[in-house]
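A.B. asks: Let's see this in three dimensions:
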Amino acid sequence: MMELEQLITSFLGFSASDAELVAAFFKPSFLAKGDYYLKPGNTCAALSFQRSGLIRVFVNDGVTETTQWISGAGGFVTDLAGLVFNTPAKFYIQALADTELYTMSREDYVRIGTVIPEWHHLEKLFIARCFIFMEQRVFSLLSMKAEERYRWLFNYNPSLFNEVPLQYLASMMGMTPETLSRIRRKISS
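C.D. replies: Below is the predicted model:
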């Protein structure tokens, strides 16, 4: 669980001893390829750190699936609205590969503030960082051309292009699979 403690220290700015306390709230869990972490209508009751594997967040309107995000090792997995406000999910979270997680229950998420007094301040910073990342993604979808979005994602996480079906990546970048193929051919030539 050392990688979890390192992430908590670097991402949240905790001391090593506080990071160890926080990490103790997480328990190992596993999702097999194809298993769901969350489905629409269910309420997310956990926050997980992704140790390995791939997770896809997507919506399905009955006709089209739209991928919101694909995460790999080192990311956090949850539906923040469900975790914090106990609201039902509007999207799916599914393992694209066998995935090892460290998972904290909602009850422990609420209780952690009694163990680590500065948790509430650091929690705000964590949520703010998540919000800023989402703002950047929305901005990139609205302002960047398709090729720029491709280059951004490729620079952010090049391994996704070898591990994830291209139709999911195209959807996540707001383009058709055909457009993604054209861009890939153009850049590789």
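A.B. asks: From here on, just use CA atoms for contacts and neighbour counts.
C.D. replies: Will do.
A.B. asks: Measure how buried I183 is and give me the count.
C.D. replies: Using other C-alpha atoms under 10 Å, the number of residues around I183 comes to 16.
A.B. asks: next up, for comparison:
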Amino acid sequence: MIDPRELHGYFDLHPAELSQLAAAFSDLSLATGQDFLRQGEYHPRMAFVRSGYLRVHTETNGKEVTQWIAPPRYLLTDLAALVYGEPARWTITALTDCRLSVISASDYARLGKEIPGWPRAERSFLAHCFVTLENRVLSFLSLSARQRYEALFTEHPDLFNRVPLQYLASMLGMTPETLSRIRAGQRS
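C.D. replies: The predicted structure is shown next:
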């Protein structure tokens, strides 16, 4: 079961409300290569990554594109699927064996009726998601490929030892060859 304190960074709730939120999560294990969510599915849910790494990706024009790699202690979902009940736009695949704590969309919605502080906490959570997205877009608009690599390496150095480089290159908006050149330049 998830420790309520692990959710506090995402949901600003009182301790009793955090415990109620945590109780709505259930444990799930995924083997390497197993999907948590598939593009086009109507199975909205959100996961807190307790251990392991997951890749959020899609296929467009016959090419796989990695949107994000979720490390441990990260909350992930297809937000439009979770909040609006739309079909998933992303596939979420385990890159390693993973232990997750999962909440269904129906339980997520139910908490809005049961937890008094939920509207404020959900607003804060959605704002966090939006700012994360804005920061990502801004990095693509204003940073060079090298700067995006350096920022990711500074924030998540563990990814570079755990995740295949072609997925990191895709997430950074560059080819694997460009990423290799940047990394080679860092070592020299």
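A.B. asks: the strands in structure 1, which residues?
C.D. replies: Secondary structure of structure 1 (DSSP state E): strands located at 27-31, 36-38, 46-50, 55-60, 65-71, 76-77, 92-95, 99-105.
A.B. asks: Out of the ones you listed, flag the one nearest I183 of structure 1.
C.D. replies: When the strands of structure 1 are compared for distance to I183 of structure 1 using C-alpha to C-alpha, the nearest one is strand 65-71, at 19.0 Å.
A.B. asks: buried set for the closest one?
C.D. replies: Buried residues in strand 65-71 of structure 1, counted by 16 or more other C-alpha atoms under 10 Å: 66-71.
A.B. asks: Contacts only, for the closest residue to Y150 of structure 1 other than its chain neighbours.
C.D. replies: Counting by C-alpha to C-alpha, 6 or more residues apart in numbering, M173 is the residue found nearest to Y150 of structure 1 once chain neighbours are left out, at 7.1 Å. Counting by C-alpha atoms under 8 Å, 6 or more residues apart in numbering, M173 of structure 1 touches 141, 146, 149-150.
A.B. asks: can you redo the residues you listed as JSON lines with distance to F133 of structure 1 and neighbour count?
C.D. replies: Shown next, in JSON lines, are the contacts of M173 of structure 1 (distance: C-alpha to C-alpha, whole Å; neighbours: other C-alpha atoms under 10 Å):
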{"residue": "L141", "distance to F133 of structure 1": "13", "neighbour count": "17"}
{"residue": "A146", "distance to F133 of structure 1": "19", "neighbour count": "19"}
{"residue": "R149", "distance to F133 of structure 1": "15", "neighbour count": "21"}
{"residue": "Y150", "distance to F133 of structure 1": "17", "neighbour count": "21"}
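A.B. asks: So which of those residues belong to helices?
C.D. replies: The helices, defined by DSSP state H, take in 141, 146, 149-150 from the contacts of M173 of structure 1.
A.B. asks: So the residue nearest the centre of structure 2 versus F125 of structure 2, what's the distance?
C.D. replies: Nearest to the geometric centre of structure 2 sits L76, at 3.5 Å (C-alpha atoms, centre = their mean). Using C-alpha to C-alpha, to the nearest Å, L76 of structure 2 is found at 12 Å from F125 of structure 2.
A.B. asks: try Q67 of structure 2
C.D. replies: Per C-alpha to C-alpha, Q67 of structure 2 is found 19 Å from F125 of structure 2.
A.B. asks: Also E177 of structure 2?
C.D. replies: Distance, E177 of structure 2 to F125 of structure 2, by C-alpha to C-alpha: 36 Å.
A.B. asks: The two: who's more crowded?
C.D. replies: More neighbours surround F125 than the other of E177 of structure 2 and F125, with 16 against 12 (other C-alpha under 10 Å).
A.B. asks: what do we get in structure 1 for that one?
C.D. replies: When structure 1 is aligned by TM-score structural alignment, the residue opposite F125 of structure 2 is F126.
A.B. asks: Which residue, other than its chain neighbours, is closest to that match?
C.D. replies: L12 (6.5 Å).
A.B. asks: Isn't that neighbour up against K124?
C.D. replies: No. Judged on C-alpha atoms under 8 Å, L12 of structure 1 makes no contact with K124 at a distance of 9.9 Å.
A.B. asks: which of the two has more neighbours?
C.D. replies: Ranked by neighbour count (other C-alpha under 10 Å), L12 of structure 1 and K124 place L12 first, with 17 against 12.
A.B. asks: now the helices for structure 1?
C.D. replies: 2-12, 16-23, 80-85, 106-115, 119-143, 146-156, 160-163, 166-172, 177-188.
A.B. asks: Same list, the ones you listed, but as JSON lines with distance to Q50 of structure 1 please.
C.D. replies: Below are these laid out as JSON lines (distance: least, C-alpha to C-alpha, whole Å):
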{"stretch": "helix 2-12", "distance to Q50 of structure 1": "9"}
{"stretch": "helix 16-23", "distance to Q50 of structure 1": "13"}
{"stretch": "helix 80-85", "distance to Q50 of structure 1": "15"}
{"stretch": "helix 106-115", "distance to Q50 of structure 1": "17"}
{"stretch": "helix 119-143", "distance to Q50 of structure 1": "15"}
{"stretch": "helix 146-156", "distance to Q50 of structure 1": "17"}
{"stretch": "helix 160-163", "distance to Q50 of structure 1": "15"}
{"stretch": "helix 166-172", "distance to Q50 of structure 1": "19"}
{"stretch": "helix 177-188", "distance to Q50 of structure 1": "27"}
